[in-house]
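> here is the input, now give the coordinates:
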Amino acid sequence: MRIRTLTLAAASGAALLAAGVLPAQATGSAGPASAQEGSVSAASLLAKVTSCQQLSNGKYRTDDETSATIPVCGKNGAVFWKADMDIDCDGQRTAKCSESTDPWYQDDTAFHQSNGQPLRADSLPYVVVPSSSSIWNYSSAGIKGGGVVAVIYNNKVEYAVVGDTGPTNIIGEASYATAKALGIDPNPETGGTDSGVTYILFKNSKVSPIENHNSAVTLGDSLAKQFLQNN
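From the prediction side, this is the model:
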């Protein structure tokens, strides 16, 4: 597990930018996520990301000790990368995510809930994007806090949101809840997986409120269908 030196961005407060999202429901922790969400299969999505049109100026490491081999790739309406998954347990303190469970724990996330609190990693599926740098600027690519991500692993699809930012040179990290839903060990110190995870981030999408996982699934399924049609 790498040492994470997160760069926290300002909380996102923009209004919903994409159509098709369910109205805001109760805020707070989301329920357990299913292993397969929505109607679009993992195989269908993976078939569209077999080749890479590189968007990043360079490539990313998956951990401090690895070489830089992971590009950010572009498709019509999305960006994607294929990497590992390290476990982000930052944000609200819980029994699963705190200084006692995670040696790299930080009590904030780059993007916040609608009530201003940090995200809750053990219940909200979210993905960490590299902080903007000369390698790649996620914001300039149409990716924003609350944006929808299809995370694919072991023939399963999990819809998540962009919830935190990480080191400028490392890629491949998601929340405790994302890992758990995909059958990956979510332990922030010893869990994760070394390879086999595909992250498809849909451009100019936004879930509001960011903590509403049901809305992420609804919008994600719609955007995934559009992605298949347009690529």
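> from here on, just use CA atoms for contacts and neighbour counts.
Noted.
> mind listing what's buried in stretch 220-231?
220-225, 227 (16 or more other C-alpha atoms under 10 Å).
> likewise stretch 144-163?
In stretch 144-163, counting by 16+ other C-alpha under 10 Å, buried: 144-153, 156-163.
> just the ones of those in strands?
148-153, 156-163 (DSSP state E).
> adding distance to Ala42, write those out as JSON lines.
Below are those laid out as JSON lines (distance: C-alpha to C-alpha, whole Å):
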{"residue": "Val148", "distance to Ala42": "16"}
{"residue": "Val149", "distance to Ala42": "13"}
{"residue": "Ala150", "distance to Ala42": "9"}
{"residue": "Val151", "distance to Ala42": "9"}
{"residue": "Ile152", "distance to Ala42": "6"}
{"residue": "Tyr153", "distance to Ala42": "8"}
{"residue": "Lys156", "distance to Ala42": "6"}
{"residue": "Val157", "distance to Ala42": "6"}
{"residue": "Glu158", "distance to Ala42": "9"}
{"residue": "Tyr159", "distance to Ala42": "11"}
{"residue": "Ala160", "distance to Ala42": "14"}
{"residue": "Val161", "distance to Ala42": "18"}
{"residue": "Val162", "distance to Ala42": "19"}
{"residue": "Gly163", "distance to Ala42": "22"}
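> one more, so I can put them side by side:
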Amino acid sequence: MTNTGKKDGTPIVQTAQDPAPGYYSSPTSLADKTKKIQDPNRYVDSQEIPYIAIPSKFSTQFKLGDIALVVNKKNNLKCYTIFADVGPSNKIGEGSINLAKELQISGNPKTGGPVADVV
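Okay, the predicted model is just below:
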């Protein structure tokens, strides 16, 4: 998230009053529009809420806020999630850190976890 809302803007760093002071804020497509754009509480918290990201052109039948069931076929763990973000058009299979934790797969935001066994 940037001060202009565009990629070339300055990233917004959380202040002492925010949940993670000194860290960048990361927006989600699903947002509480009663809160200011720079307020990190406006967006879904990846560490607290199990959610998925779906590419915008994947289907017109899904709407932000819809509920989904995600299954890790390797260990048969299941987790209900919310569709809270629009992901890149060339990639499907993104989920929140909390979802990864619930399914017992790597929740590392940089490397992620295996998606072959997750549906």
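> after superposing, what score do the chains get?
For this chain pair, the superposition-based TM-score is 0.68 by TM-score structural alignment, normalised by the length of structure 2; 94 aligned residues with a C-alpha RMSD of 2.5 Å.
> so where do the helices sit in structure 1?
For structure 1, the helices defined by DSSP state H cover 42-46, 176-181, 213-230.
> check the mean deviation of the second one from structure 2.
Average distance between helix 176-181 of structure 1 and its aligned residues in structure 2, after superposition and using mean C-alpha distance after the TM-score superposition for structure 1, equals 0.5 Å.
> that helix aligns to what range in structure 2?
Helix 176-181 of structure 1 lines up with residues 97-102 of structure 2 when matched by TM-score structural alignment.
> hmm, back to that, which of the ones in strands among the buried residues of stretch 144-163 of structure 1 sit farthest apart?
Lys156 and Gly163 (20.5 Å; C-alpha to C-alpha).
> picking up where we left off before, redo the buried residues of stretch 220-231 of structure 1 as CSV? Include distance to Ala121 of structure 1.
Shown next, in CSV, are the buried residues of stretch 220-231 of structure 1 (distance: C-alpha to C-alpha, whole Å):
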residue, distance to Ala121 of structure 1
Gly220, 19
Asp221, 22
Ser222, 24
Leu223, 24
Ala224, 24
Lys225, 27
Phe227, 27
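> nearest to Phe202 of structure 1 among those?
For the buried residues of stretch 220-231 of structure 1, the nearest to Phe202 of structure 1 is Leu223 (7.1 Å; C-alpha to C-alpha).
> hang on, the earlier thing: and of the helices of structure 1, who's closest to Glu99 of structure 1?
The nearest among those, by C-alpha to C-alpha, is helix 176-181 at 14.4 Å.
> which residues in structure 1 form strands?
According to DSSP E, the strands that structure 1 contains are 53-54, 73-75, 78-88, 126-130, 148-153, 156-166, 173-175, 193-202.
> how about those strands in CSV, adding distance to Leu182 of structure 1?
Compiled in CSV, the strands of structure 1 are given as follows (distance: least, C-alpha to C-alpha, whole Å):
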stretch, distance to Leu182 of structure 1
strand 53-54, 27
strand 73-75, 23
strand 78-88, 11
strand 126-130, 12
strand 148-153, 7
strand 156-166, 6
strand 173-175, 11
strand 193-202, 10
